[in-house]
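Asker: A structural model of the following input is requested.
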Amino acid sequence: MAERPTTNWRRLIAAEAAELAAGTLAPDCAYMVDLFPDELLSATDAVLDAFETELATVDAEDDAQVLAAVEHVVLALNAVNEAHDECAFETDEREQLCLYIDEALTEQGVEVAALTARHGLGRHELTDQWRDW
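Answerer: Next comes the predicted model:
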């Protein structure tokens, strides 16, 4: 399965913690734990768990099923963002989440470029219809 953005975010937290422990990073320069609190990571992983479960049952040739799965994951991520004062996902995080959705679909046999083209969208506009983050 495509690597989740949360996996990368946890790596960043761990790397920063190691730098703090080694004394190579000043505590006032550490921000990863604040940027990615446990509640945010857990909530995001729960959404991605549900998305992966749904993808396993989706017919890759059925646009309606595929788009419904995308809508579900995006709306759930909207809720996570709302629960974190509309600032859970900044530009880099948004890009990582959208890339993850694209890669997860591709791994399930969805031809994302063809899907979006059939619906008058560019490949990178797949989530735009529902995305608030």
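Asker: all contacts plus neighbour counts: C-alpha atoms, from now on.
Answerer: Noted.
Asker: return the residues in contact with the spatially most central residue of the chain.
Answerer: In the chain, the residue lying closest to the centroid (C-alpha atoms, centre = their mean) is L97, at 2.6 Å. L97 makes contacts with 4-5, as judged by C-alpha atoms under 8 Å, 6 or more residues apart in numbering.
Asker: go with 10 Å
Answerer: Taking C-alpha atoms under 10 Å, 6 or more residues apart in numbering, we find L97 in contact with 4-6, 44, 48, 74, 77, 89, 91, 103, 127.
Asker: are any of the residues you listed buried, and if so which?
Answerer: The neighbour-count criterion (16 or more other C-alpha atoms under 10 Å) marks 4-6, 44, 48, 74, 77, 89, 103, 127 among the contacts of L97 as buried.
Asker: for comparison, sequence B:
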Amino acid sequence: MIRNNPEITITFDYTQHRYPGGGTNSHTRRLICYFLRLSFGFAVAHQLCTNHDLANFPKENHRQMKSEILEKKAYLLHWMYDFIEDDDEPAYLASDVLECDKILTDFINTLSESASKSDYLWVISQVESLVKTLNVVNAKHLNQLIETDQREDICALIDLVIQNAGHSAEQDITQQWREW
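Answerer: This next block holds a predicted model:
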């Protein structure tokens, strides 16, 4: 039993769910914990489901988050390429968008795959490095590679990557280093 707030009490015993051949149904446990995570948030689900064979569920949730991250990045890059096509004399070329893509992809992969991602200060240092690298790239193009829309999309992308690493950013953490 857990009490998350005075109005919600959750009690369940999923040891009663068994496979026909015997043994506890770990799939049922993961489903229950996943439902709790969606319904009540990670903290409640974690408290209820700790040590209950959840190793595979975070991976599924991370796959969904990774998909959102890739969609956000694709959207950002689409509009950067669109700008090139619509302008007779664009301030940057497709190769510059590819450079930006590589920088963002490296950041996403580093935060997704590193064992250090649980360390918030390490994550912030990676964000700082990304922002400063993008500052240099943007400056090469007279600060026209990253305009207002791109800035907002990049910041949203960074927030998603930070969330995927298990942290939250309640404010724009890029602002202290950002020149775009």
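Asker: what TM-score do we get after superposing?
Answerer: The TM-score (TM-score structural alignment, normalised by the length of structure 1) is 0.68; 110 aligned residues with a C-alpha RMSD of 2.7 Å.
Asker: could I get the buried ones among the contacts of L97 of structure 1 as a markdown table with secondary structure and distance to A21 of structure 1?
Answerer: What follows is these, written out as a markdown table (DSSP: H, G, I helix; E, B strand; the rest coil; distance: C-alpha to C-alpha, whole Å):
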| residue | secondary structure | distance to A21 of structure 1 |
| --- | --- | --- |
| R4 | coil | 26 |
| P5 | helix | 24 |
| T6 | helix | 22 |
| T44 | helix | 27 |
| L48 | helix | 31 |
| V74 | helix | 37 |
| L77 | helix | 33 |
| F89 | coil | 27 |
| E103 | helix | 35 |
| T127 | coil | 39 |
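Asker: out of these, which one sits closest to A68 of structure 1?
Answerer: V74 (9.8 Å; C-alpha to C-alpha).
Asker: contacting residues around that closest one?
Answerer: V74 of structure 1 neighbours (C-alpha under 10 Å, 6+ apart): 47-48, 51, 68, 80, 97-98, 101, 127-133.
Asker: could you measure from the equivalent of H141 of structure 2 over in structure 1 over to L35 of structure 1?
Answerer: Counting by TM-score structural alignment, H141 of structure 2 corresponds to H84 in structure 1. H84 of structure 1 sits 11 Å away from L35 of structure 1 when distances are taken as C-alpha to C-alpha, to the nearest Å.
Asker: can you check A56 of structure 1 too?
Answerer: On the measure of C-alpha to C-alpha, A56 of structure 1 and L35 of structure 1 end up 31 Å apart.
Asker: out of those two, which sits in the busier spot?
Answerer: L35 (15 against 11; other C-alpha atoms under 10 Å).
Asker: what helix or strand is F83 of structure 2 located in?
Answerer: Using DSSP states H and E, F83 of structure 2 sits in helix 56-86.
Asker: can you mark which positions in that helix are buried?
Answerer: In helix 56-86 of structure 2, the ones that count as buried by 16+ other C-alpha under 10 Å are 62, 65-66, 68-70, 72-73, 76-77, 80-81, 83-84.
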